[in-house]
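Asks: Here you go, sequence then predicted model.
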Amino acid sequence: MDDPHQNQPLERSGASLEDATVAMVLVHGRGARARGMLDLAREVRHDDVAYLAPQAQDGSWYPQLFLAPLEANEPNLSSALRAVGDAIETAVDGGVPRERVVLLGFSQGACLATEFAARNARRYGGVVALSGGLIGPAVDRERYEGSMAGTPVFLGCGDRDPHIPVERVHESAAVFDDLEAAVTDRIYRNVGHTVLSDELTVVRQLLEDVVESTA
């Protein structure tokens, strides 16, 4: 299939889009389910936020490692990027402005979230990458252009993560800095591939800031 992730479920929780002031799109990791990301959403729940979680076909957004050549992950990668874009458009069509949509991913989902945001630079509510970074064997800065207009971007990763090189996190942060985002990259010592309570605190504060900006 040329577009394997189309017509997959879009799981939802939290406020309805009609009532929400902020939307969060949550992108799951390899071998996971969208429902699992809604469990994470409960950890950072805010009453004014609608949570949307797209589902990858067979639980994986692309077949190879995120450091593989881009063509090795096609057509799945392009389809996955469209799925993320479609989830954002669902929020926008439901009445949440794009600048109040927060994009969050974990692991493979974090790689996909950063790649989508960098390829589609503009103002968002925020971008959060938990254990992930830009996709490809090397960071090609010519692939990314435009301005994120001060969008808060948080990249968190453990220094013992077996899947995500710390250098790729720093390289990704540099790209977002070039794209005029407000970037924080935080490397946690003696930590592997996981989500930490400190990262959840960052996400809660980010959501609170976006909600308060609408008041």
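Replies: The structure has been received and is ready for your questions. Residues are numbered from 1 along each chain as shown.
Asks: CA only for contacts and neighbour counts going forward, please
Replies: Fine.
Asks: All the strands of the chain, in order from the start?
Replies: Residue ranges of the strands in the chain, as given by DSSP state E, are 10-14, 22-27, 49-54, 101-106, 126-130, 152-158, 182-188.
Asks: Need the winner for burial among these.
Replies: strand 22-27 (a mean of 30; mean count of other CA atoms under 10 Å).
Asks: now that one, how far from the chain's geometric center?
Replies: 8 Å (CA atoms, centre = their mean, to the nearest Å).
Asks: Packing partners of that strand?
Replies: helix 34-43, strand 49-54, helix 76-93, strand 101-106, helix 108-119, helix 197-213 (3 or more CA pairs under 8 Å, 6 or more residues apart in numbering; DSSP states H and E).
Asks: follow-up on the earlier one: and the strands of the chain as a markdown table, adding distance to residue 197?
Replies: A markdown table is the format used below for these (distance: least, CA to CA, whole Å):
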| stretch | distance to residue 197 |
| --- | --- |
| strand 10-14 | 21 |
| strand 22-27 | 17 |
| strand 49-54 | 20 |
| strand 101-106 | 14 |
| strand 126-130 | 12 |
| strand 152-158 | 11 |
| strand 182-188 | 12 |
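Asks: let's bring in a second one:
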Amino acid sequence: MNELIQAGKPIAQAEKVAILLHGRGASAQSILSLQQYLNMEEFALLAPQASGNTWYPYSFMAPDSSNATALEKSLETVDEAFQFAIKQGVKPENIYFIGFSQGACLSLEYAALHAQKLGGVIAFTGGMIGEKLKSAKYSGDFESTPIFIGSSKRDFHVPLVRIQESAELLEEMGAQIKTLLFEDGDHTIRQDEIDWVNKNMLP
């Protein structure tokens, strides 16, 4: 199994689990700092570490073949964390995915490839992965799983059109989508996003 940092409540004592996925060049340890801002006191936290601190080498909208090998490995790493939670007796509807940037893209992609009733998906600046979105590769039903995507309207790495396409496809798969889009050009997590998520997804 790949490196998996555990934090928060011991998983044997927790009813809810959050799988946190870091951004490019960051680490599992760094994404765990979100526990200082999000209402996750009752959660067990699982943070997988990407090989070389990167989930895939190129843009999430690069030609599919360029990211394919690394992306497949990264999706397997996320699945290991998910299956670890399941084996601890946690139900899928009590498992949340939370990611930033590359980690947000990976969160959305993994959830869409395994669509089912989840606790929620929180994507801080991200969209689904691929040169073009191909709805045929996804199946399943989110059964009203809440999915949040927050981003700048002009983020340098994540085009607004891909966020819109992702939201539309996820909604077609049965998710309840909320997008919060901002006028600034910052590649960051904003307090407004934290506040919305805490109020609506992690009350």
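Replies: Perfect, thanks for sending it. None of these values were measured; they are calculated from a predicted model.
Asks: Need the TM-score from the superposition.
Replies: With the length set by TM-score structural alignment, normalised by the length of the second structure, the two chains reach a TM-score of 0.96; 202 aligned residues with a CA RMSD of 1.1 Å.
Asks: Format the helices and strands packed on strand 22-27 of the first structure as CSV; extra columns: distance to residue 28 of the first structure.
Replies: CSV is the format used below for these (distance: least, CA to CA, whole Å):
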stretch, distance to residue 28 of the first structure
helix 34-43, 6
strand 49-54, 8
helix 76-93, 11
strand 101-106, 6
helix 108-119, 5
helix 197-213, 16
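Asks: out of these, nearest to residue 67 of the first structure?
Replies: helix 108-119 (9.9 Å; CA to CA).
Asks: compared with the second structure, how much does that closest one deviate?
Replies: Following the fit onto the second structure, the mean deviation recorded for helix 108-119 of the first structure is 0.6 Å by mean CA distance after the TM-score superposition for the first structure.
Asks: whereabouts in the second structure does that helix align?
Replies: Mapped onto the second structure using TM-score structural alignment, helix 108-119 of the first structure covers residues 102-113.
Asks: which position in the first structure aligns with residue 10 of the second structure?
Replies: Match for residue 10 of the second structure (TM-score structural alignment): residue 16.
Asks: who are the neighbours in contact with its match?
Replies: Residues in contact with residue 16 of the first structure (CA atoms under 8 Å, 6 or more residues apart in numbering) are residue 50.
Asks: Next, find the distance separating it from residue 24 of the first structure.
Replies: Note on residue 16 of the first structure: its distance to residue 24 of the first structure, by CA to CA, to the nearest Å, is 12 Å.
Asks: and what of residue 123 of the first structure?
Replies: Residue 123 of the first structure sits at a distance of 14 Å from residue 24 of the first structure (criterion: CA to CA).
Asks: Next: residue 90 of the first structure.
Replies: 11 Å.
Asks: Let me see the contact set for residue 42 of the first structure.
Replies: Contacts of residue 42 of the first structure (CA under 8 Å, 6+ apart): none.
Asks: Could you find the counterpart of it in the second structure?
Replies: By TM-score structural alignment, residue 42 of the first structure lines up with residue 36 in the second structure.
Asks: hang on, the earlier thing: what sits in contact with each of residue 16 and residue 24 of the first structure?
Replies: With CA under 8 Å, 6+ apart as the test, residue 16 of the first structure and residue 24 both reach residue 50.
Asks: count of residues packed around residue 112 of the first structure?
Replies: 29 (other CA atoms under 10 Å).
Asks: Next: residue 131 of the second structure.
Replies: For residue 131 of the second structure, the tally of surrounding residues (other CA under 10 Å) stands at 13.
Asks: What's it aligned with over in the first structure?
Replies: In the first structure, the residue matched to residue 131 of the second structure (TM-score structural alignment) is residue 137.
Asks: Disregarding residues adjacent in the polypeptide, which is nearest to its match?
Replies: residue 67 (4.4 Å; CA to CA, 6 or more residues apart in numbering).
Asks: Residue 37 of the second structure too?
Replies: residue 194 (7.0 Å).
Asks: Quick check: the aligned residue for that neighbour in the first structure?
Replies: By TM-score structural alignment, residue 194 of the second structure lines up with residue 200.
Asks: what does residue 162 of the second structure give?
Replies: Aligned partner of residue 162 of the second structure by TM-score structural alignment: residue 168.
Asks: now swap in residue 88 of the second structure and tell me
Replies: Aligned counterpart of residue 88 of the second structure in the first structure: residue 94 (TM-score structural alignment).
Asks: which residues touch its match?
Replies: Going by CA under 8 Å, 6+ apart, residue 94 of the first structure touches 17, 18.
Asks: same question, residue 172 of the first structure
Replies: Residues in contact with residue 172 of the first structure (CA under 8 Å, 6+ apart) are 114, 133, 134, 139.
Asks: Near the third one, how many other residues are there?
Replies: Using other CA under 10 Å, residue 134 of the first structure is surrounded by 27 other residues.
Asks: So it versus residue 91 of the first structure, what's the distance?
Replies: Distance, residue 134 of the first structure to residue 91 of the first structure, using CA to CA: 24 Å.
Asks: Equivalent analysis for the second one, please.
Replies: Per CA to CA, residue 133 of the first structure is found 24 Å from residue 91 of the first structure.
Asks: Repeat that for residue 194 of the first structure.
Replies: In terms of CA to CA, residue 194 of the first structure sits 28 Å off from residue 91 of the first structure.
Asks: Could you check which of these two is surrounded by more residues?
Replies: Taking neighbours as other CA under 10 Å, residue 194 of the first structure and residue 91 compare with residue 91 leading, 25 against 14.
Asks: Can you name the residues that contact the alignment partner in the second structure of residue 184 of the first structure?
Replies: Under the alignment (TM-score structural alignment), residue 184 of the first structure pairs with residue 178 in the second structure. Residues near residue 178 of the second structure by CA under 8 Å, 6+ apart: 146, 147, 148, 149.
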